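Visitor: No sequence on hand, only this structure:
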């Protein structure tokens, strides 16, 4: 039964410090028997001051966090899903990009966040992710030691069509690294992640940012692992740290046999609209 580790972080505004913390956490997770380690969205830098952050935002092949994590994965012989990094592209907008890295340090998959967080919250928080980022245009499924993995990031979780596409393509584990706001987290984090697990009869692994960050934002925490029946196997609360869980293929087979939702899916035509 594969063992996984979740790294729940309070990522700050110094990429060097953030990378060092990730490397240490990967070593600790590997020592704890994890076959694969999961980190949150924006693991390399979390800074909403764009002028201050600008010198640290580089292209993929120059990113120090990605280099450090690849080296750590190889050094410890463990797979890593690096939740996401903010990376420069050839055009003015950046990519919010997730990576799956194997135990030799090779990049096995990349995924750019498809749905961008452009909202005004009742708390007064206003976010315009599309002002700085370009959305991805293709879902990704990759084979890993813990099963076939469908990739997503944070706000993606509100769009079930993405997860239907991933599970139709054979995903057995759905990953949702996040930096969720506290108001939306308290309202929707648990219910949406459990729903994604149930409707796809898949494990959900959601590594999250937590606490008050150096740039002033507050994130919800509560990194979760949810099984295909919707049961929460791990909830890390609000403290930074490392948590462990097991991904049991037999449990998934049992759930998919009990309620074969994937086999029962149909192509839904456009509805008849009656005035």
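Guide: Cool, got the structure. What you see is a predicted model; the values in this text were computed from it and never measured.
Visitor: contacts, neighbours, all on C-alpha from now
Guide: Will do.
Visitor: Count the residues that sit near residue 137.
Guide: Residue 137 has 11 neighbouring residues, counting by other Cα atoms under 10 Å.
Visitor: What segments of the stretch 1-150 of the chain are helices?
Guide: Per DSSP state H, counting those that start in this stretch, the stretch 1-150 of the chain carries helices over the ranges 15-31, 50-53, 64-76.
Visitor: What helices and strands are in contact with the first one?
Guide: To tie it back to what came earlier, the one meant is helix 15-31. Judged by 3 or more Cα pairs under 8 Å, 6 or more residues apart in numbering; DSSP states H and E, helix 15-31 is in contact with strand 36-38, helix 64-76.
Visitor: next up, a second structure to put side by side with the first:
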């Protein structure tokens, strides 16, 4: 590819009401398409942020069927773009748990990739207590897909802290990071980790976050952003619903990799 491609990260403040979140996502994907985005990323838990952690079990879909998957396929097809559907709850082998799954749809609405979140968040500090493993089953396989501009590596939220995952993807033009970082951990580490993953993998990183005060009392950090292969922030949205838009520039990618050929210098 010789021309840049425009990509967009959608930031949401999702609610316990799936219909409300569908309406928000539909509006924001349309806005991204109107601004020329050819790949759009939704945040983690975009279809539902329940009042309680078990609420998502009631909305878990079978693989390949259900209103959330139909919504994403329809949006990709309607706007003729690549849609990385943040995450949705898919049914797991354990009926008391779900898989936190990212699905990718091509411009004709066809599904092209599936990634089940491998690393599950656990954080305890004062009144903050999170343990995704109580309701989510671990994924096991590293996943990426081929887009017209190159390989796209799939990851979700807490995965960001595990650099070996990204090395296992091979050389990517873009890494996507749908997330719902807490305010506490996001303020401390979100930007640092995103820039580090971009620098060490010499690729673009597109991060789509939940960003605000949710009905369940949780506050998410936001700061959806696009980071370039040199670690520079191209665009960022601190808080609230909206879009981050920027270009994946193959010339920039090539320049960084040729001027500092760190990927070729790897010994391990």
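Guide: Now that the structure is in, tell me what you want to look at. All figures in this text were calculated on a predicted structure; none of them were measured in a lab.
Visitor: any idea which of the helices and strands packed on helix 15-31 of structure 1 is most buried?
Guide: Highest mean neighbour count among the helices and strands packed on helix 15-31 of structure 1 (mean count of other Cα atoms under 10 Å): strand 36-38, with a mean of 27.
Visitor: Have a look at how far, on average, that one is from structure 2.
Guide: Compared with structure 2 after fitting, strand 36-38 of structure 1 deviates on average by 0.8 Å (mean Cα distance after the TM-score superposition for structure 1).
Visitor: which residues of structure 2 does that strand align to?
Guide: Aligned using TM-score structural alignment, strand 36-38 of structure 1 spans residues 39-41 in structure 2.
Visitor: which SS class is the most centrally placed residue in structure 2?
Guide: The residue lying closest to the centre of structure 2 (Cα atoms, centre = their mean) is residue 178, at 1.9 Å. Secondary structure, DSSP: H, G, I helix; E, B strand; the rest coil: residue 178 of structure 2 is strand.
Visitor: what's the distance between it and residue 126 of structure 2?
Guide: Separation of residue 178 of structure 2 from residue 126 of structure 2 (Cα to Cα, to the nearest Å): 26 Å.
Visitor: same check, this time on residue 98 of structure 2
Guide: For residue 98 of structure 2, the distance to residue 126 of structure 2 (Cα to Cα) stands at 27 Å.
Visitor: how about the counterpart of residue 82 of structure 2 in structure 1, what does it touch?
Guide: Under the alignment by TM-score structural alignment, residue 82 of structure 2 pairs with residue 79 in structure 1. Neighbour list for residue 79 of structure 1: 35-37, 73, 100-103, 105, 144-145 [criterion: Cα atoms under 8 Å, 6 or more residues apart in numbering].
Visitor: now structure 2: which of the residues you listed match?
Guide: Contacts conserved in structure 2 for the contacts of residue 79 of structure 1, counting by both residues aligned by TM-score structural alignment, their matches' Cα atoms under 8 Å: 35-37, 73, 100-103.
Visitor: Quick one: those as CSV, columns for distance to residue 46 of structure 1 too.
Guide: Shown next, in CSV, are those (distance: Cα to Cα, whole Å):
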residue, distance to residue 46 of structure 1
35, 27
36, 23
37, 20
73, 22
100, 20
101, 21
102, 25
103, 26
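Visitor: Tell me which of the helices and strands packed on helix 15-31 of structure 1 approaches residue 267 of structure 1 most closely.
Guide: Evaluated over these, closeness to residue 267 of structure 1 peaks at strand 36-38, with 33.3 Å, by Cα to Cα.
Visitor: thinking again about what came up before, residue 98 and residue 126 of structure 2: which is more packed in?
Guide: Per other Cα under 10 Å, whichever of residue 98 of structure 2 and residue 126 has more neighbours is residue 98, with 26 against 6.
Visitor: Hmm, the more buried one is touching residue 88, no?
Guide: No. Here residue 98 of structure 2 does not reach residue 88: they are 9.2 Å apart, not a contact under Cα atoms under 8 Å.
Visitor: And for the nearest residue to residue 74 of structure 2 once chain neighbours are set aside, the neighbour number?
Guide: The shortest distance from residue 74 of structure 2 to any non-neighbouring residue, by Cα to Cα, 6 or more residues apart in numbering, is to residue 109 (6.1 Å). When neighbours are defined as other Cα under 10 Å, residue 109 of structure 2 has 22 of them.
Visitor: Contacts only, for residue 109 of structure 2.
Guide: 72-78, 80.
Visitor: With distance to residue 160 of structure 2 as added columns, please give those in JSON lines.
Guide: Formatted as JSON lines, the contacts of residue 109 of structure 2 follow (distance: Cα to Cα, whole Å):
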{"residue": "72", "distance to residue 160 of structure 2": "24"}
{"residue": "73", "distance to residue 160 of structure 2": "26"}
{"residue": "74", "distance to residue 160 of structure 2": "29"}
{"residue": "75", "distance to residue 160 of structure 2": "27"}
{"residue": "76", "distance to residue 160 of structure 2": "26"}
{"residue": "77", "distance to residue 160 of structure 2": "29"}
{"residue": "78", "distance to residue 160 of structure 2": "31"}
{"residue": "80", "distance to residue 160 of structure 2": "29"}
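Visitor: and of those residues, the nearest to residue 17 of structure 2?
Guide: Nearest to residue 17 of structure 2 among the contacts of residue 109 of structure 2, with distances taken as Cα to Cα, is residue 72, at 16.7 Å.
Visitor: hang on, isn't residue 234 of structure 2 packed against residue 225?
Guide: Yes. Using Cα under 8 Å, residue 234 of structure 2 is in contact with residue 225, at 7.3 Å.
Visitor: Looking at the two, which is more packed in?
Guide: residue 225 (28 against 15).
Visitor: what distance separates the host helix or strand of that one from the middle of the whole chain?
Guide: Following DSSP states H and E, one finds residue 225 of structure 2 within strand 224-227. Distance of strand 224-227 of structure 2 from its chain centroid, counting by Cα atoms, centre = their mean, to the nearest Å, is 11 Å.
Visitor: so how far does that strand sit from its counterpart in structure 1?
Guide: For strand 224-227 of structure 2, the mean distance to aligned residues of structure 1 following superposition is 0.6 Å (mean Cα distance after the TM-score superposition for structure 1).
Visitor: After that strand, which helix or strand is next? Please name it.
Guide: Downstream of strand 224-227 of structure 2, the first helix or strand assigned by DSSP H and E is strand 233-237.
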